[in-house]
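J.: my questions are about this predicted structure, shown below with the sequence.
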Amino acid sequence: MRLFSLTILLAAVTALAGCNFKSVPEPQVSARDAEWLAQVPKAEEDIRYARYLMDDETGETPGTIVVDTKQRFLYYVLPDRKMIRYGVTVGDEAYGWTGTSRVARKAEWPNWNPPAEMKARWPHVHPMQGGPANPLGARALYLYEGNKDTLYRIHGTNEPEKIGLAVSSGCIRMRNIDVIDLYNRVDLNAKVIVR
């Protein structure tokens, strides 16, 4: 059994090596970030959803964010036909959202005020100040269509074990260190395509 597991692991590593994936260094974090990140529950990272630099497969202009809800990946397009791929949690079928929007606002350790629809589904949810227990995590990118808030966000999470699943209420969740990395790269008014 051990030999079989080792063979599968070697096959996976070999397959990844041929895909031109390159890991992306961790972003620098502030003292507050480091302190609060240490308080978020840890989850074993699935290498399929790790942060990788790779050849651009989107064809979009640099600075664009593309979310593939079926594959559970977010792509940030870089110059020189490269992109960074991040693993994400997406909305389950009942709450999924697709469309084109823009990043109208960015926030560090944002406060959370659940929308009315969420409060109706889960009466126990209530507004929370930013911090390690907050479901929005370390950073949030607020998505607007024109000047209208979609109420959808790209944000961190206090449930990193759910990366790669379709269990959110429509928002795109990322590991906190990944959303910090993306936040540092993304400009206001960046185009966001959710497929």
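T.: Arrived safely, thanks for sending.

J.: CA only for contacts and neighbour counts going forward, please
T.: Noted.

J.: quick one, what contacts the closest residue to G156 other than its chain neighbours?
T.: Sequence neighbours aside, G137 is the residue nearest to G156 in space, at 4.1 Å (criterion: Cα to Cα, 6 or more residues apart in numbering). When contacts are counted by Cα atoms under 8 Å, 6 or more residues apart in numbering, G137 touches 109-110, 130-131, 155-158, 176.

J.: ok, structure two:
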Amino acid sequence: MDNHFVPKLTRRALLISTPFVLAGCTTASRETVVTKPIVPAEYLAMYDAVDGEPYPVDAADLTRVDPAFLRREVAYNTPEPTGTIVVDTQARYLYLVGENGMALRYGIGVGKAGLEFSGEALVQYKRQWPRWTPTQDMIAREPERYGPLASGMEPGPLNPLGPRALYLFKNGVDTLYRIHGTTEDWTIGKAVSSGCIRLLNQDIIDLYRRVPPKTRVIVLQGPASGYGV
């Protein structure tokens, strides 16, 4: 990858948002109305199974994800330059700042209260299908769950980091926080992880190819002046 690559967000390169609609089916009796989301074709393609990977990347179950958190290009007001990642933990969005006041927006899951990272960091390096090792704090909090994994977990479809991970450092020191994938589709838009920033696997694969190492990352824990749609 060219480390000088700067993402240019264009309508030809991106799939633009389309709202979900609902289809209902009822009988003549007093049975409960059943509603089933109809997923637009462009989203089915965007979040379909990914071929060419060393491990399976299944299609995302979009019936478990609020459509507001699916990838799309949006207008975004920010003082940050093109190529910066801005993570709005309160809104549950990650923005990749583009040109002309636009950004590529991804839905995210964030850390539980008290476990979140905030401030500025750099993507020190990136990994495809990374190993995962729980932190000492995680092992101390839940030794029965994480103790057996103290030596690490091999890459694969069950690895919590998913198919890609961006490693965040601050002042040259590993923050132990990552931007990574997840197969737990239902967690997107929620605060459930141990502090890391998680995206659908298709989204982290997309983000991974757009950002080089040393990309600036701004993590906001609340409203900040100058940032917003």
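T.: Right, received. Where do you want to start? Worth saying up front: this structure is predicted, and the values here are computed from it rather than measured.

J.: overlay them and tell me the TM-score.
T.: Comparison of the two superposed chains (TM-score structural alignment, normalised by the length of the first structure) gives a TM-score of 0.81, and 175 aligned residues with a Cα RMSD of 2.6 Å.

J.: alignment lookup: the residue nearest to G156 of the first structure to the second structure.
T.: Under the alignment (TM-score structural alignment), G137 of the first structure pairs with G162 of the second structure.

J.: over to E57 of the first structure?
T.: With TM-score structural alignment defining the correspondence, E57 of the first structure maps onto N77 in the second structure.

J.: what's around its match, how many residues?
T.: Here the number of neighbours of N77 of the second structure (other Cα atoms under 10 Å) works out to 16.

J.: look up how far V97 of the second structure lies from it.
T.: Between N77 of the second structure and V97 of the second structure the distance, using Cα to Cα, to the nearest Å, works out to 9 Å.

J.: so K106 of the first structure, which of the three states?
T.: The local conformation at K106 of the first structure, judged by DSSP: H, G, I helix; E, B strand; the rest coil, is strand.

J.: and it, what's its match in the second structure?
T.: With TM-score structural alignment defining the correspondence, K106 of the first structure maps onto K126 in the second structure.

J.: which element is the closest residue in space to its match that isn't next to it in sequence on?
T.: Taking Cα to Cα, 6+ apart as the measure, K126 of the second structure lies nearest to L166, with 4.7 Å between them; neighbours along the chain are not counted. The secondary structure element spanning L166 of the second structure is strand 164-170 (assigned by DSSP states H and E).

J.: run the chain-centre distance for that strand.
T.: Per Cα atoms, centre = their mean, to the nearest Å, the displacement of strand 164-170 of the second structure from the mean C-alpha position of its chain is 13 Å.

J.: if you count contacts, what does that strand end up packed against?
T.: Packing partners of strand 164-170 of the second structure (3 or more Cα pairs under 8 Å, 6 or more residues apart in numbering; DSSP states H and E): strand 119-128, strand 173-182, helix 201-210.

J.: output the contacting helices and strands for the last one.
T.: In this structure, helix 201-210 of the second structure packs against strand 164-170, strand 173-182, with contacts taken as 3+ Cα pairs under 8 Å, 6+ apart.

J.: tell me which of those is the most buried.
T.: Highest mean neighbour count among these (mean count of other Cα atoms under 10 Å): strand 164-170, with a mean of 23.

J.: mean shift of that strand relative to the first structure?
T.: Using mean Cα distance after the TM-score superposition for the first structure, strand 164-170 of the second structure ends up 0.3 Å from its aligned counterpart in the first structure, as a mean over the superposed pairs.

J.: and the angle from that strand to strand 119-128?
T.: 150 degrees (axes from the mean of the first three to the mean of the last three Cα atoms, to 10 degrees).

J.: any idea how far C25 of the second structure is from V34 of the second structure?
T.: 6 Å.

J.: pretty sure the residue nearest to G156 of the first structure is in a helix, no?
T.: No. Counting by three-state DSSP, one finds G137 of the first structure to be coil, located in no helix.

J.: quick one: the helices in the first structure, in order.
T.: With DSSP state H applied, the first structure shows helices at 2-17, 31-37, 116-121, 176-185, listed in chain order.

J.: the spatially most central residue of the first structure and W122 of the first structure: what is the separation?
T.: The structure's the first structure has its C-alpha centroid closest to M174; by Cα atoms, centre = their mean the separation is 2.7 Å. In this view, M174 of the first structure and W122 of the first structure are 22 Å apart by Cα to Cα.
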